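K.L.:
Here's my sequence, what's the structure:
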Amino acid sequence: MDFKFGEKEERLRAEIKEFAKSELVGDIGISGLEEESRDEDWEFSLQISKKLAQKGWLTMAWPKEYGGQGASFFEQYVYTDEASYCGIPGTQMGVGGIGWVGQSLMIFGSEEQRKKYIPSIAAGEPDGIWCTAYSEPNAGSDFANIQTRAIKSGDEYILNGQKIWTSCAHRARWCWMAVRTDPGAAKKQHGISLLIVDMRSPGITIKPIVNFAGIHIFNELFLDNVKVPVSNLVGTENRGWYHLMQSLAFERHSIAPQFYGGAKRTLEHIVRYALNTKYNGVPLAKNPIIRHKLAERAIELETLRLFSLEITWKMSKGVLPVYEAARNKVYCDLVMRNIATTGTEIIGAYSQLDARSKWAKIMGNITRMYMMFPGIAI
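P.N.:
Sure, this is the predicted structure:
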């Protein structure tokens, strides 16, 4: 079986490399969630999002009528992979804008919603920045146990409740939110609906959650009589569980390609460090224990790549993989954790330094990844 990409995909990869060289100063580290933390990083990511949209890359596999290029899923994969490897920020439009919100609206959103929300995502505009609010203090893994209420009153829903671990809530213009619209439903999976919430609405309080790495990614949301138009209901009322399962399939698939490239680059840095760093006059890479660990990480990373390509291939055939997407999410977390742990073991006490310290090894990426992966695994 031939896993190589064609000339078209390789040309795209080369173009993305050139874009990164021209737009990024030096090696800015791992792209992704961290860009939400500092104001200067966020502003830079917004500028890059706009340029990616102008290149036609941001939503390249979306249909042309929704601002995409109608490109193949394999081209989209190459773009996501290479952008991650190069550390290009601003590729996701917050948390979910590209990965699942836009694609879900194309399937079960209303025509009004598609016209209102999708263009700003595809154009890389600030109004296209999204967050996703599913988890609650008592509804994490038990997703169906959500208690945030949305009570219909005329042409509005009145929301009350609390959300937690809401990535990008402090930056987002809109929120993709799961709520309970029928508290008396026979099964907890029933009575759930999906709403689009304006993050500028009165009654929303955002409290930051700073992670182990000192990075502000997550937030708590408190909803106190927040009014949401009924027109912001996505899909059918009380059928949100079924819509969300489809949306989650998009989400889980988007995660692996997004993190694979950055993880690959970090592993390459670890290998280079082991080759160039000596202990008792012998390179660390000569130590058989270290060699075996690095080989294991490389095998895991290659497995993740093949898993992602399997899903990409199935999507190119019109299939929406659900089981495979869930598998990739879990496996991606494992791969990230193992690379971070192995890197920490190899660089030793340097891993205790602040990631931005001038003495940090591998640009602080190991420390940053190690401190971030518990949150990524949520």
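K.L.:
Only C-alpha atoms from now on, for both contacts and neighbour counts.
P.N.:
Fine.
K.L.:
What is the longest helix along the chain packed up against?
P.N.:
Among all segments of the chain classified by DSSP state H, the helix with the greatest residue count is helix 240-276. Secondary-structure packing of helix 240-276 (3 or more CA pairs under 8 Å, 6 or more residues apart in numbering; DSSP states H and E): helix 73-86, helix 102-108, strand 192-198, strand 282-283, helix 288-316, helix 323-347.
K.L.:
ok, Ile28 - contacts?
P.N.:
Applying CA atoms under 8 Å, 6 or more residues apart in numbering to Ile28 gives the contacts Gly87.
K.L.:
now it: how far from Lys21?
P.N.:
11 Å (CA to CA, to the nearest Å).
K.L.:
ok so, going back, list the buried residues in the longest helix of the chain.
P.N.:
In terms of neighbour count (16 or more other CA atoms under 10 Å), helix 240-276 has its buried residues at 240-244, 246-267, 269-271, 273-274.
K.L.:
Kindly confirm my reading that Pro208 forms part of a helix.
P.N.:
No. In this structure, Pro208 is strand, not part of a helix, as judged by DSSP: H, G, I helix; E, B strand; the rest coil.
K.L.:
check contacts around it.
P.N.:
Going by CA under 8 Å, 6+ apart, the list of residues near Pro208 reads His170, His216, Ile217, Phe218, Asn219, Glu220.
K.L.:
one more time with 7 Å
P.N.:
Residues near Pro208 by CA atoms under 7 Å, 6 or more residues apart in numbering: His216, Phe218, Asn219, Glu220.
K.L.:
please give me the structure for this one as well, since I'd like to look at both together:
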Amino acid sequence: MHFPPTVLTPDERSLRASVREFLHDERSRIGSGSTNFGGGSDREFSRRLADRGWVGMSIPTEFGGHGRTAVDRFVVVTELLAAGAPVSAHWIADRQTAPSILKFGTDAQKRCFLPRIAKAECTFCIGMSEPDSGSDLASIRTAATRTDGGWLLTGTKVWTSGAHEADFVLVLCRTSPLGENRHEGMSQLIVDLTSPGVAVNPIISMNGAHHFNEVVFDQVFVPDDLLLGEEGQGWRQVNSELAYERSGPDRWLSTYGLFRAFLGSNADTTSDAVTNAVGRIAARYRTLHNLSLSVARMIDEGGAPAAEAALVKDLGTVFEKQVAETVRDLAGISPDIDAPETEAGILADAIFSLPALTIRGGTTEILRGAAAKELIR
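P.N.:
This next block holds a predicted model:
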């Protein structure tokens, strides 16, 4: 496991400056962006980003993308998340569905979905987790059986972020009976969420937010041409997909809005405790930025830094919790969920969101196991 040191090139710094200028002009659309994609969902904002070439950046030009690097995308999304921009409408499709389709999809699937993703016209959510499965993804029970021209899909997915607003869901399901090797016999299907037999039920968070959903499939017909990759190779494909999910700045910037609000309210402080805390947090942000940038650079150089990505996610989400706890200890205010644009409201949102931060994209235990296995190979 290694993280080669790297810095932004002059062109990458110029791109960063362009994004910051755009965000300054768009500041009326940007809220507090407190935690868990606090900027929310705004399809028009996503389309404005797409018009500038900042959605689908790493999709090849032949499929409607922009042929940019993983580092270019890292630069753009870091600025968007730090500003609290409303990116969740296009986020899943851009971050991991597009790379999965590019890697495993047929030519027809690439030409159907990738140009629409790059224009922010087609949105996706992820159908992995299930009731009673916890972090044991191999225990899924959602199953698809053969029928004329395709599959009949039955089962339930939970914690499906943004399913109530998405157009499609990429579902991990069993297409063969469970055998001795639980990792065999799984496949991925691209499912239109408007299909007959699909029900999307809201899961309301403790803070009243609607981000998660339960998605129920009752004999949903999925055409053969929407099988992603090879039948029975779902486990391998999903693990490849999770690598895109784990190393990005969204794994260490979720509570940045809270830190920014804390800085604003303590701009003139003379407290040594506050000054020391701000210094420690800022140093950690810089460290995690450099680790995440290193992973993006390795991807551009043809590497497959799955263990490094898992480690960044682990370090990042533990740190996000520490940020919230530090602010709570030093702010001297009571959390107030009814005041969303204030420091008290952002603090309340962060506290309610903390349990989810170390679960999404793989629990802390799962991630450390993945990193440990790589270290002993």
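K.L.:
hang on, the earlier thing: ok, and which of the helices and strands packed on helix 240-276 of the first structure has the densest surroundings?
P.N.:
Most buried of these, by mean neighbour count (mean count of other CA atoms under 10 Å): strand 192-198, with a mean of 24.
K.L.:
what range in the second structure matches stretch 9-23 of the first structure?
P.N.:
On the second structure, the counterpart of stretch 9-23 of the first structure by TM-score structural alignment is residues 12-26.
K.L.:
immediately after the longest helix of the first structure, which helix or strand?
P.N.:
As assigned by DSSP states H and E, the chain's next helix or strand after helix 240-276 of the first structure is strand 278-279.
K.L.:
what's the distance between that following strand and the middle of its chain?
P.N.:
The chain centroid and the centroid of strand 278-279 of the first structure are separated by 38 Å under CA atoms, centre = their mean, to the nearest Å.
K.L.:
secondary structure element for the corresponding residue of the second structure for Ala178 of the first structure?
P.N.:
Taking TM-score structural alignment, the alignment pairs Ala178 of the first structure with Leu172 from the second structure. Assigned by DSSP H and E, Leu172 of the second structure belongs to strand 168-174.
K.L.:
What separation do you get for the closest residue to Val274 of the second structure other than its chain neighbours and Arg48 of the second structure?
P.N.:
Setting aside the residues directly before and after it, Val274 of the second structure is nearest to Leu330 in space (CA to CA, 6 or more residues apart in numbering), at 6.8 Å. Counting by CA to CA, the gap from Leu330 of the second structure to Arg48 of the second structure is 38 Å.
K.L.:
can you check Tyr244 of the second structure too?
P.N.:
Distance from Tyr244 of the second structure to Arg48 of the second structure, by CA to CA: 24 Å.
K.L.:
Same question for Arg141 of the second structure.
P.N.:
40 Å.
K.L.:
which of the two has more neighbours?
P.N.:
Arg141 (20 against 15; other CA atoms under 10 Å).
K.L.:
Helix, strand or coil: sort out the more buried one for me.
P.N.:
coil.
K.L.:
Give the aligned equivalent of it in the first structure.
P.N.:
Per TM-score structural alignment, Arg141 of the second structure is aligned with Gln147.
K.L.:
can you pull the contacts of the residue lying closest to that match once chain neighbours are set aside?
P.N.:
Once flanking residues are discounted, Gln147 of the first structure sits nearest to Arg180: 6.1 Å by CA to CA, 6+ apart. With contact set as CA under 7 Å, 6+ apart, Arg180 of the first structure has these partners: Ile146, Gln147, Thr148, Arg149, Ala150, Gly191, Ile192, Ser193.
K.L.:
would you list those in CSV and tack on distance to Leu58 of the first structure?
P.N.:
Below are these laid out as CSV (distance: CA to CA, whole Å):
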residue, distance to Leu58 of the first structure
Ile146, 32
Gln147, 35
Thr148, 33
Arg149, 35
Ala150, 33
Gly191, 35
Ile192, 31
Ser193, 29
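K.L.:
between those residues, which is nearest Leu105 of the first structure?
P.N.:
Ranked by distance to Leu105 of the first structure (CA to CA), these are led by Ser193 at 14.2 Å.
K.L.:
who's in contact with the corresponding residue of the second structure for that closest one?
P.N.:
In the second structure, Ser193 of the first structure lines up with Ser187, judged by TM-score structural alignment. Counting by CA under 7 Å, 6+ apart, Ser187 of the second structure touches Leu172, Cys173, Arg174, Thr175, Glu231, Gly232, Gln233, Gly234.
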